[in-house]
Structure formats: structure tokens, C-alpha cells
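Participant: sequence and predicted structure, then a few things I'm wondering about:
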Amino acid sequence: MASNKWVVFNFVSFQLWWWACILSAKPGLGWAVLLLVIAACCVHLQWIESWRHALPLLITTLLGCILDQIAYTLGWLSFKHHHTWPAFIPLWMIALWLAFSMTLNVSMRWLQGRIILAAILGGMFGPLAYLGAQQLKVIDLPSSSWSLLWVTVEWAVVMPLLLWIRRRFNETLSTGPT
């Protein structure tokens, strides 16, 4: 379990990663921010968790990317300044999901056993992040009611699911061979 200083560091660093990912969209620096977040993830695994926790980080990133890809494909989410591989979500969004994955077992660990609270908080703060990105003109929620409904449901479902995955993974590690 991470110490309080790592919990605070993890929370603050995610806020900085959110801004870095969002601000990298306009100048087309998705590759750069993705590489930086991958490097930060390696440092995170080395110093805070352990390399045995790489799998749930990848699962979180993949699941989040799949859900945003569905919304993007259905036209409920669009990305401005998106020129690299336009059939897929942009690299900065993949980086953002990877950065988010590093919070689930550190600064958000306290939510792992609180599924209903996680759903409520996910359903509230997930859409706020997307609305914030829309205000910064890097994403668009074109069909505002459907788009916002999708993001709200996505986060109300995915937040408890991802926290449950992390909790189960932690339990498996604690009972499995060393």
C-alpha cells in the first residue's frame, strides 16, 4: 500500500497529466505525451506499485479506450485537431487513460470497496472531465444529450468495474505465490 505522500503525489500528478494530455491535442503532440505517460507509468510501477501491477494498468487503459472508441464511432464523441489515424481515438486520449489507470490503486484505492459511491462519483466527475475538455476545444460532444448520457453511463459503470478489477488483482497477488 502506498504511503500518504505517494497518494498525494499520485493525485496531483494525475491532474497535471490531464492538463498535459488535453493541451497536447491542439499542437498535435499526442505521440510526445503518450511517450511521456508511458515513461511515467514505468516509474510508477518501479517506485509506487510493482511491475506485477502492469496488467491491470493495461486492462484499464484498454477498456477505457474501447469505450471511448465506441462513443467516437457512434458519433457521440469527436476530437478536434485529430489528424493521426482519424478512424481511432487520438494518442493523447490513450495517454490520458493510461495516466488515469495509475490512480486506481493509489489515490483512488479508498474507493475499491465502495462500488455505489464509485458509480456516483464516476457518473459525476467523468462527464465533468469531458465537458472541461470540450470547453478547452479539444473534444466535442456533438449530440449533447446522447453524448453526455453516454459519458455519464460509461463512467458510472466503468469506475466501479475498474476499481473492482484492481481490488481482485490485489487480492490475487496477496494470496498467490511470491
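Facilitator: Done, it's in.
Participant: C-alpha only now, for contacts and for neighbours.
Facilitator: Noted.
Participant: nearest residue to Gln134 other than its sequence neighbours?
Facilitator: Using C-alpha to C-alpha, 6 or more residues apart in numbering and skipping residues adjacent in sequence, the residue nearest Gln134 is Asp140, 5.4 Å away.
Participant: now do the one you found against Leu131, distance only.
Facilitator: As judged by C-alpha to C-alpha, to the nearest Å, Asp140 and Leu131 stand 8 Å apart.
Participant: more crowded one of these two?
Facilitator: Neighbours were tallied for Asp140 and for Leu131 using other C-alpha atoms under 10 Å; the higher tally belongs to Asp140 (20 against 17).
Participant: and the longest helix for this protein?
Facilitator: Among the segments of the chain that qualify as a helix by DSSP state H, the longest is helix 144-175.
Participant: try this one side by side with the last:
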Amino acid sequence: MRSCWLVANALWLQAGWWACVLGAQRPWLLLLVPLGLAVHLRLCPNFNAEGKALWRVALAGCLLDSVLGVLGVFGFDAWPLPLWLALLWWVLASGMRHSLAWAGKRYWLGALLGAFGGPLAYVGGARLADVALPLGTMETGLLLMPVWALALPLLSRLAASPSR
């Protein structure tokens, strides 16, 4: 049963990423994200712990992307973040205690996935969502590699922090 949950969560992360990124140009797709998050929360065994983890990770992620936007790494059409990107952080947060939990336990694997997966998701998402990369595509990707090598394991650990 647990493996089915992890697979379903991983599929949700993929579907949610596409809904958010394509929702930048087709806003009606963004309506799918709160629905998906509601289903996710309904299926979680510990609603309170999951809700707190979602808030912690989503806020940390929004802060990270806002800082990167202010530093000129990204050119957003909204300040501090476009809605689709803020929702994307909620989607990512919903996997941190589940299909991505291993990233906080095996730091080197989490860092490796973050170093390559994070920049690829950003560069691909920027192209689809019409986000400017003022530094250039390659430069942005290279800059994001160490950021995400640190961020993914730390976000996973943040999600796993005990609820107060």
C-alpha cells in the first residue's frame, strides 16, 4: 500500500508541475492544483503534520525564488512571484515527506538529484512559462546547480521537522 502511495505522489508531482508551468499561459490549468492538493491532504495519514510541512517548504521555496528574482536570475512578470510559481512550490512541498523524503536521508543522492533536476526543471519551466533568464540559459543552469544541490536535501529535512 505504501509503494502505491509513493508512486501516486510521484505522479502527482509530475502532473502538478505541468499544470503549474502550462498554467502560466493557460490560467485555467492552475485550478487543478488546489484540487490536487486537497486530494493529497485528504489521503495523508497525518493531516496536521502534512499541512505544517507544506507551509514550511512552500514558504521557504517562495522565499528562495523571490531572492533569485530580485538578484536578476529570473525575470518574472509579477512580484514577488507569479501565482503559477508559488503554486508550484506547494506541489513540490507535497512530495517532500513522501516520494522525495529520501532526499533528506541520503544527502549525496538528494544533492545529486537537486544539482541536475532543479536546474533542468527551471530552464524547461522558464521556456514553457515565458520566464526571462537574463543571465542566459546555460549560466542560469550552472548557477542553480549548487543552489539546488543544497536546497533539495534541506527542503526534505525541513518537511520532516517535527511539528510543534
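Facilitator: Thanks, I have it. What you are looking at is a predicted structure, and each value in this text was computed from that prediction instead of being measured.
Participant: just checking, what packs against the longest helix of structure 1?
Facilitator: Applying 3 or more C-alpha pairs under 8 Å, 6 or more residues apart in numbering; DSSP states H and E, we find helix 144-175 of structure 1 packed against helix 54-73, helix 115-135.
Participant: a markdown table for the ones you listed, including distance to Trp47 of structure 1?
Facilitator: Converted to a markdown table, those look like this (distance: least, C-alpha to C-alpha, whole Å):
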| stretch | distance to Trp47 of structure 1 |
| --- | --- |
| helix 54-73 | 13 |
| helix 115-135 | 26 |
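Participant: any idea of the angle the longest helix of structure 1 forms with helix 115-135?
Facilitator: With axes from the mean of the first three to the mean of the last three C-alpha atoms, to 10 degrees as the criterion, the two stretches helix 144-175 of structure 1 and helix 115-135 enclose an angle of 130 degrees.
Participant: gap between helix 144-175 of structure 1 and the chain center?
Facilitator: 10 Å (C-alpha atoms, centre = their mean, to the nearest Å).
Participant: whereabouts in structure 1 does stretch 112-122 of structure 2 align?
Facilitator: Aligned by TM-score structural alignment, stretch 112-122 of structure 2 falls on residues 120-130 of structure 1.
Participant: the matching stretch against structure 2, how far on average?
Facilitator: Once the two models are superposed, stretch 120-130 of structure 1 sits on average 0.6 Å from its counterpart in structure 2 (mean C-alpha distance after the TM-score superposition for structure 1).
Participant: that stretch: how far from the chain's middle?
Facilitator: Shown here is stretch 120-130 of structure 1, whose average C-alpha point lies 12 Å from the average C-alpha point of the whole chain (C-alpha atoms, centre = their mean).
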